[in-house]
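Peer 1: Quick check, what structure comes out for this input:
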Amino acid sequence: MNYHSPGVLEHSKIHLYSASIRARSLFYYLLCIGHYHCSAEYLVARQRYDSFLLIYTLSGTGYVMQNGEYSLVGTGSIALLDCYQAHSYKASSQGWEILWMHLDGPTMRSWFSVLSQTGDPVIQQLPSSYVVERNLQQILVVFDKQEAVNEARLSQLITNVLTELYLARFAKEKTTSVDAIGEVLTYISMHIEQPLRIEDLARRANLSVYYFCRLFKQNTGFSPHEYMLNHRVANAKYLLRTTDLSIKKIAFCCGFGTVSAFCTNFKKRVGDSPLRYRTQEKGKGPNS
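Peer 2: The predicted structure follows:
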């Protein structure tokens, strides 16, 4: 489909799509996608268009309204806008060639919140634009060739683009510290039956206790203490369902110092005592 609004040149194209109810509840989905060649006249200013807009610049430059002012969007960069809010973007005097898509999905708001943090549009230069361009072109080809749309596959391609944006957005973070948290998570999993002191875990990550706890929660959503308790209880649930080990043995296998501490923490997180949980789970049978 060709669409020629002011500033959109003749050889541009746009494809509209209406996603299924299933796609809207499960996947990232498209409302429309296009490849535009824009002159300096191109300007869009809207109060609302219920979706998110991703713009990838193939050549030239454009501008996106950010913090109340227009910010430059250069070649090889992505702009992500929350179109549920007022938004504006335009081509520069040298023109702007873009691949773009209006998209949405059940977790798209969460993606935008993490990437933006301030609520303003995200503008991100990509260290390597190959993956993003390839995936956007693959989506376009489906519509150009009028192929049957596989909405799960479409969601996968969109996820690939968002993932590249995420990786580029946070590439400047202290990746060594983030990697250290990943190593600590593995260590906890492999030694869950042992006493694990937060000071020792911070030392393994080569971080201060304060920064370790802060970074740990940022990456997992839990404090180290909460994470370990949740992990111990999850292991206990598995042993209660699949073995005939005594409650006392399971408590110690999962790193609880006393049976009393085990029962208290288990009931707090599961809502039942370990014994009642075991009885109920085993009563469901192997096929439940």
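Peer 1: contacts and neighbour counts: CA atoms only from here.
Peer 2: OK.
Peer 1: Residue 89 belongs to a helix?
Peer 2: No: secondary structure of residue 89 (DSSP: H, G, I helix; E, B strand; the rest coil): strand, not part of a helix.
Peer 1: Distance check, it against residue 72.
Peer 2: Note on residue 89: its distance to residue 72, by Cα to Cα, to the nearest Å, is 10 Å.
Peer 1: What's the local residue count around residue 242?
Peer 2: 13 (other Cα atoms under 10 Å).
Peer 1: Contact partners for residue 113?
Peer 2: By Cα atoms under 8 Å, 6 or more residues apart in numbering, the contact list for residue 113 reads residue 119.
Peer 1: quick one: it from residue 211, how far?
Peer 2: 23 Å.
Peer 1: Now do the same for the residue nearest to the spatial centre of the chain: helix, strand or coil?
Peer 2: Among the residues of the chain, residue 111 comes closest to the average C-alpha position under Cα atoms, centre = their mean, at 5.1 Å. Applying three-state DSSP to residue 111 yields a three-state assignment of helix.
Peer 1: this one next, for a side-by-side:
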Amino acid sequence: MISYETHILPNSDYYVYTPSTLAKKLFFYPICIGSFRYESGYRLARDSYDSFLMMYILKGTCFVTIGSHTMQAMAGQLIFLDCYAPHAYGTDSGFEALWIHFDGPMARIFYETIVSEKGSLLYPAHPDAIHRSLYHIYDTFRSHAPIAEDQISGTITNILSDLLSSEKTQQVSGKTQIGISEAISHINKYFYKSITLQELADIAALSPYYFSRVFARETGMTPHKYLISTRMANAKFLLKTSQMSVKEIAIRSGFSDESGFCTAFKKQEGMTPKEYRSSNC
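Peer 2: Have a look, this model is predicted:
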């Protein structure tokens, strides 16, 4: 469809989409997608447009206003906006962009996680991949190709995952990431044994201090908390699928005694192991 907005240049087009009921329940889905060329003087300000917006800047510069904060965006950057809230953007020099308004059950969680860590103006770690993914969705509509909602959702997921991991990719070397993965594998394999921080740090070939910092950044929890969570997951499985005593489950899950296990279990789950075993959880 051709836009009739003021200061939108020719060869700009957009496409709207109504997702299926199933897509609204399960997937990320596009609401509107387009490729626009904006000329100097373009302004847009609105209280809400129920969706989230990703706008990848191809050429030129624009400004974005969220609340009282205004940012300048340039080619190669991606603007990520919560359009349920008031927002505005425009340009004094002109710009080109690929953009998509989308939503989905997990959209807000992704948005809040990404923006809380990196802000609304992003430098994608893989800008060419972001560009290709957005263009793929846009071209699907432009060419009137069959709409596969699961595939489009997968493409949007890939974009969001790239935005979410971009900072990690830049800050943590590949060798370090491999070391963290090997430490996690070690925990998953030997959680029932005594595992020390030094042991895990040695596996990752890092100092204990740096290992703890990187591990927390990669997983969202400390090595100790990850180990306890893994032990708890095994204990919960055995409580529901075996007739073992609580004491035996505690030992098989890596706890030194029943008392310590019961205390830790109630702290994490809000009930005793016996209560959990008889519950519908």
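Peer 1: can you give me the helices in the second structure?
Peer 2: 21-26, 107-118, 127-142, 149-171, 174-190, 197-204, 208-219, 223-241, 246-252, 258-269, 273-278 (DSSP state H).
Peer 1: Pull the distance from the third one to the chain's centre.
Peer 2: Taking Cα atoms, centre = their mean, to the nearest Å, one finds helix 127-142 of the second structure lying 19 Å from the centre of the chain it belongs to.
Peer 1: Find me the equivalent region of that helix in the first structure.
Peer 2: The aligned range for helix 127-142 of the second structure in the first structure is 129-144, by TM-score structural alignment.
Peer 1: what comes up buried for that stretch?
Peer 2: 129, 132-133, 135-137, 139-140, 143 (16 or more other Cα atoms under 10 Å).
Peer 1: what's in contact with that stretch?
Peer 2: If you take Cα under 8 Å, 6+ apart as the criterion, stretch 129-144 of the first structure is touched by 15, 33-34, 56, 76-77, 99, 148-149, 154, 157-158, 160-161, 164.
Peer 1: Now which of those would you call buried?
Peer 2: So, by 16+ other Cα under 10 Å, the buried ones in these are 15, 33-34, 56, 76-77, 99, 154, 157-158, 160-161, 164.
Peer 1: could you check the angle helix 107-118 makes with the longest strand along the second structure?
Peer 2: Longest strand in the second structure by number of residues, with DSSP state E as the criterion: strand 52-66. Strand 52-66 of the second structure and helix 107-118 are oriented at 50 degrees to each other (axes from the mean of the first three to the mean of the last three Cα atoms, to 10 degrees).
Peer 1: now strand 52-66 of the second structure and helix 149-171, what's the angle there?
Peer 2: Using the same axes, to 10 degrees: strand 52-66 of the second structure against helix 149-171 is 50 degrees.
Peer 1: about what we covered before: and which of the buried ones among the contacts of stretch 129-144 of the first structure is nearest to residue 21 of the first structure?
Peer 2: residue 154 (14.7 Å; Cα to Cα).
Peer 1: Could you find the counterpart of that closest one in the second structure?
Peer 2: So, by TM-score structural alignment, residue 154 of the first structure is matched to residue 152.
Peer 1: before we move on, back to that, could the helices of the second structure be laid out in a markdown table, adding distance to residue 8 of the second structure?
Peer 2: Listed next are the helices of the second structure as a markdown table, based on distance: least, Cα to Cα, whole Å:
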| stretch | distance to residue 8 of the second structure |
| --- | --- |
| helix 21-26 | 31 |
| helix 107-118 | 28 |
| helix 127-142 | 18 |
| helix 149-171 | 26 |
| helix 174-190 | 43 |
| helix 197-204 | 53 |
| helix 208-219 | 42 |
| helix 223-241 | 52 |
| helix 246-252 | 66 |
| helix 258-269 | 55 |
| helix 273-278 | 60 |
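Peer 1: right, and these - which one's nearest residue 6 of the second structure?
Peer 2: Of all the helices of the second structure, helix 127-142 sits nearest to residue 6 of the second structure, with 22.1 Å by Cα to Cα.
Peer 1: Mean distance of that closest one to its aligned residues in the first structure, please.
Peer 2: For helix 127-142 of the second structure, the mean distance to aligned residues of the first structure following superposition is 2.1 Å (mean Cα distance after the TM-score superposition for the first structure).
Peer 1: what's the nearest residue to residue 74 of the second structure if we skip its chain neighbours?
Peer 2: residue 61 (4.4 Å; Cα to Cα, 6 or more residues apart in numbering).
Peer 1: Okay, the residue nearest to the centre of the first structure and residue 105 of the first structure: tell me how far apart.
Peer 2: Residue 111 of the first structure is 10 Å from residue 105 of the first structure, by Cα to Cα.
Peer 1: Likewise for residue 177 of the first structure?
Peer 2: Taking Cα to Cα, one finds residue 177 of the first structure at 31 Å from residue 105 of the first structure.
Peer 1: Equivalent analysis for residue 230 of the first structure, please.
Peer 2: On the measure of Cα to Cα, residue 230 of the first structure and residue 105 of the first structure end up 29 Å apart.
Peer 1: Which one's more surrounded, those two?
Peer 2: Neighbours per residue (other Cα under 10 Å) separate residue 230 of the first structure from residue 105, with residue 105 holding more: 19 against 16.
Peer 1: Touching, the more buried one and residue 22? I think so.
Peer 2: No: in this structure, residue 105 of the first structure is not within contact of residue 22 by Cα atoms under 8 Å, at 10.9 Å.
Peer 1: Let me know how buried the nearest residue to residue 167 of the second structure once chain neighbours are set aside is, in neighbour terms.
Peer 2: Excluding the flanking residues, the one nearest residue 167 of the second structure by Cα to Cα, 6+ apart is residue 125, at 7.5 Å. Using other Cα under 10 Å, residue 125 of the second structure has 17 other residues around it.
Peer 1: list the buried ones in stretch 35-50 of the second structure?
Peer 2: For stretch 35-50 of the second structure, the buried set under the neighbour-count rule, 16+ other Cα under 10 Å, comprises 35-39, 42-43.
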